[in-house]
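Student: Sequence and predicted structure are below.
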Amino acid sequence: MKLYYQTHSPYARKVLVMAHELGLAERLEVIHHETSPTTRNETIYQANPLGKVPVLILPKGEALFDSIVICDYLDTSHQGPKLIPLQGPERYQALRLQALAQGLCDVGIKLRWEVERRPVHLRYPAYGDGQKYKLEESYRYLEQQVELDGPLNVGHIALGTALDWIVFRELSDFSQHPRLSAWYQRFCNRPSMRATEYSGQTHD
C-alpha cells in the first residue's frame, strides 16, 4: 500500500504512528507530497478531491482518506489487539479523544495562518485570539477531565501527534498543565513517535 504523506502534517503522522503501533508500517510505501491551501498538487488531487494528505492507496488502486478513515481501515487489517475499541464506553472515549485531538490540529492550523502566514494587513486579531482560547480550553479539559492512562488507543495516538505538532510549530504552550505535559513527554518516547518525528516546512 502507498501512503501519501507529509512530514509536517499531524493528520498524516497520526496514520503512520498507528501503522507502527499495529506492526503494519513495513507494508506501507510512504511517499512525501507537499500540499497547502495555496498550491495544487495534481497527484494528491487525483486521489483526494480535497487536495489533502494523508491518502492511502490500496493494492487495487482505491484511495482512502482522511486520517480517521485510514486509521479505521488499518485497525481492521491486522489480527492483534484493536486500537479502536469495538464497543462499550471504551470505544466512545477513544473516539471522543480522537475528535478532540483532531480539533486541536484544525484550530492550530487556523491560528498559524492567522498569526504567521496571512499577510499582516489581512489579519484579524480577534479571530486569532479565539483560536488561542480554544486551545487553552482544550488543554484545561484534558488536564482536568480526561483519564489518559490505560491501554493504548487511537485517541492517544491522535492526541500525542497533535500536541507534538503544536510544539513543533511553537503555537501554544501547555507545559503549565502538569498531568497533560507529563503524559505528552512519556508518549513522545514511544518508538513509533521517535520513528516519525516532524520535519520540514510548508511551501507555498
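Tutor: Cool, the structure landed.

Student: hey, let's count contacts and neighbours off CA atoms from now on
Tutor: OK.

Student: Can you tell me the element Leu104 falls in?
Tutor: With the criterion set as DSSP states H and E, the secondary-structure element containing Leu104 is helix 88-112.

Student: Contacts for that helix next, please.
Tutor: Contacts of helix 88-112 from elsewhere in the structure, counted by CA atoms under 8 Å, 6 or more residues apart in numbering, are 10-11, 84-85, 128, 131-132, 134-135, 138, 153-159, 162, 165-166, 171.

Student: so how far is that helix from its chain's centroid?
Tutor: 9 Å (CA atoms, centre = their mean, to the nearest Å).

Student: Could you check it and say which residues are buried?
Tutor: Residues of helix 88-112 classed as buried under the neighbour-count rule (16 or more other CA atoms under 10 Å) are 91, 93-95, 97-105, 107-112.

Student: hmm, back to that, out of the contacts of helix 88-112, which end up buried?
Tutor: With burial judged by 16+ other CA under 10 Å, the buried subset of the contacts of helix 88-112 is 10-11, 84-85, 128, 131-132, 135, 138, 153-159, 162, 165-166, 171.

Student: Give me the subset of those residues that lies in helices.
Tutor: For the buried ones among the contacts of helix 88-112, membership in helices holds for 10-11, 128, 131-132, 135, 138, 154-159, 162, 165-166, with DSSP state H as the criterion.

Student: farthest-separated two in the residues you listed?
Tutor: When those are compared pair by pair using CA to CA, the farthest-apart members prove to be Gly128 and Val154, with a separation of 29.0 Å.

Student: Helix 88-112 and the one helix or strand His20 maps to, what's the angle between them?
Tutor: Using DSSP H and E, His20 falls within helix 10-22. For the pair helix 10-22 and helix 88-112, the angle between their directions (axes from the mean of the first three to the mean of the last three CA atoms, to 10 degrees) equals 140 degrees.

Student: hmm, who's touching the helix or strand following helix 10-22?
Tutor: Sequence-wise, the next helix or strand beyond helix 10-22 is strand 29-32, with elements assigned using DSSP H and E. Counting contacts by CA under 8 Å, 6+ apart, the residues outside strand 29-32 that touch it are 1-7.

Student: Pasting the second one now:
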Amino acid sequence: MKLYHSPTSPFARKVRILIREKGAANRVSEELISTMEDPAALHAANPLGKIPALVMNDGTSYFDSPLICEYLDVALEGPTFIPASNIERWRVQRLHALADGIMDASVSLTFERMRPEAQRSEMWMGRWRRAIERGIAVLEAEVTDLDGALDLGGIATGAALGYLDFRHAGLDWQSKAPELAGWWKDFAKRPSLVETAPPA
C-alpha cells in the first residue's frame, strides 16, 4: 500500500499516526506529494486531487481520511481504534468528526491567510476562528472522553491540536482550554506523534 501525503496536512497526519499505532509503518509506504502542483499521480489516486490518498497494490484507491482510517483499522493487524459496538462507536466517531471539523476550519484559515491581504475575507476568517474556538470549548468540556484506551477520536484530536500549534499559535487555544492542553502535552510525546510532527 502507498499513502500520498504532505507533512503539513493534519488529515494525512491522522492517518499516519494510526498506521504507527497499529505497528504497521513497514506495510504502508508514504510518498510526499504537493497538491499545489496538481500532480497526475494524485489525480489517479484521488480524482478530487486531495490528500491523503491510499493506493492498494492492485491500483484500487481510497480517499478522504475518515474512510482511509476505517479501512486501515480493519485491514491492518494490531489494536482496533474504532469500536464495533454502537454506543462506543458513535462516541468515538462523534469526537472524530469534531476534530476533523476543527481541522477543516484551521486549514481554511491557513489558505485564506496565504491570499494577498487585499483579497482576504475577514468575515470568513472570523467564522473559521469562532468555529475553532467553539470546537476547542467542547473538547475542553469533554476532555475526560480522551482518557483511557487510545481510539480514533483521540488520534484525530491530537492531529487537530498539533495543526493549531503549527499554523495558528496566535489563537492561544491552550490558555483557554487548560485541561485539554494538559492532555495534549502528554499525548504529543507518543512516538507516533513525534515521528509525524510537521517540520519546524
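Tutor: Happy to help now that I have it. Everything quoted here is computed from the prediction, not taken from an experiment.

Student: Just give the TM-score of the two.
Tutor: Superposed pair, TM-score by TM-score structural alignment, normalised by the length of the second structure: 0.93. Supporting alignment: 197 aligned residues with a CA RMSD of 1.4 Å.

Student: on that earlier part again, mind giving me the packing neighbours of the helix holding His20 of the first structure?
Tutor: When contacts are defined as 3 or more CA pairs under 8 Å, 6 or more residues apart in numbering; DSSP states H and E, helix 10-22 of the first structure sits against helix 67-75, helix 88-112, helix 154-169, helix 191-194.

Student: Quick one: distance of it to the chain centre.
Tutor: Between the centre of helix 10-22 of the first structure and the centre of its chain there are 8 Å (CA atoms, centre = their mean).

Student: Would you mind measuring from the most far-flung residue of the second structure relative to its centre to Met36 of the second structure?
Tutor: In the second structure, Ala118 marks the outermost C-alpha relative to the chain mean, sitting 30.1 Å out by CA atoms, centre = their mean. Noted for Ala118 of the second structure: a distance of 22 Å to Met36 of the second structure, by CA to CA, to the nearest Å.

Student: what's the answer for Asn46 of the second structure, then?
Tutor: Remark: distance between Asn46 of the second structure and Met36 of the second structure (CA to CA) = 14 Å.

Student: who's more crowded, the two?
Tutor: Asn46 (20 against 8; other CA atoms under 10 Å).

Student: Alignment lookup: the more buried one to the first structure.
Tutor: When the first structure is aligned by TM-score structural alignment, the residue opposite Asn46 of the second structure is Asn48.

Student: cool, and Pro66 of the second structure?
Tutor: Under the pairing rule here (TM-score structural alignment), the equivalent of Pro66 of the second structure within the first structure is Ile68.

Student: what about its match, distance to Gly108 of the first structure?
Tutor: As it turns out, when the distance is counted by CA to CA, Ile68 of the first structure lies 18 Å from Gly108 of the first structure.

Student: How about His8 of the first structure?
Tutor: With distances taken as CA to CA, His8 of the first structure is found 13 Å from Gly108 of the first structure.

Student: go on, Phe187 of the first structure?
Tutor: In this structure, Phe187 of the first structure and Gly108 of the first structure are separated by 20 Å, where distance is defined by CA to CA.

Student: try Val120 of the first structure
Tutor: For Val120 of the first structure relative to Gly108 of the first structure (CA to CA), the value is 18 Å.

Student: Give the aligned range of the helix holding Leu104 of the first structure in the second structure.
Tutor: Following TM-score structural alignment, the partner segment of helix 88-112 of the first structure in the second structure covers residues 86-110.

Student: Superpose on the first structure and give me the mean offset of that stretch.
Tutor: Compared with the first structure after the fit, stretch 86-110 of the second structure shows a mean deviation of 1.0 Å (mean CA distance after the TM-score superposition for the first structure).

Student: which residues touch the closest residue to Leu193 of the second structure other than its chain neighbours?
Tutor: Of all residues beyond its chain neighbours, the one nearest Leu193 of the second structure is Ile17 (6.4 Å), with distances taken as CA to CA, 6 or more residues apart in numbering. Residues touching Ile17 of the second structure, when contacts are defined by CA under 8 Å, 6+ apart, comprise 155, 192-193, 196.

Student: swap in Ala177 of the second structure?
Tutor: Residues touching Ala177 of the second structure, when contacts are defined by CA under 8 Å, 6+ apart, comprise 136-137, 140.

Student: can you rerun that using 7 Å?
Tutor: By CA atoms under 7 Å, 6 or more residues apart in numbering, the contact set of Ala177 of the second structure is 137, 140.

Student: start to end distance for stretch 173-193 of the first structure?
Tutor: Stretch 173-193 of the first structure has an end-to-end distance of 20 Å (criterion: CA to CA).

Student: Over to stretch 107-122 of the second structure?
Tutor: Its first and final residues considered, stretch 107-122 of the second structure spans 15 Å by CA to CA.

Student: Over to stretch 42-58 of the second structure?
Tutor: Counting by CA to CA, the length from the leading to the trailing residue of stretch 42-58 of the second structure is 16 Å.

Student: circling back to that earlier point, compare the helices and strands packed on helix 10-22 of the first structure and report which one is nearest to Trp183 of the first structure.
Tutor: Set against Trp183 of the first structure and scored by CA to CA, these come closest in helix 154-169, at 8.7 Å.

Student: Brilliant, that's me finished.
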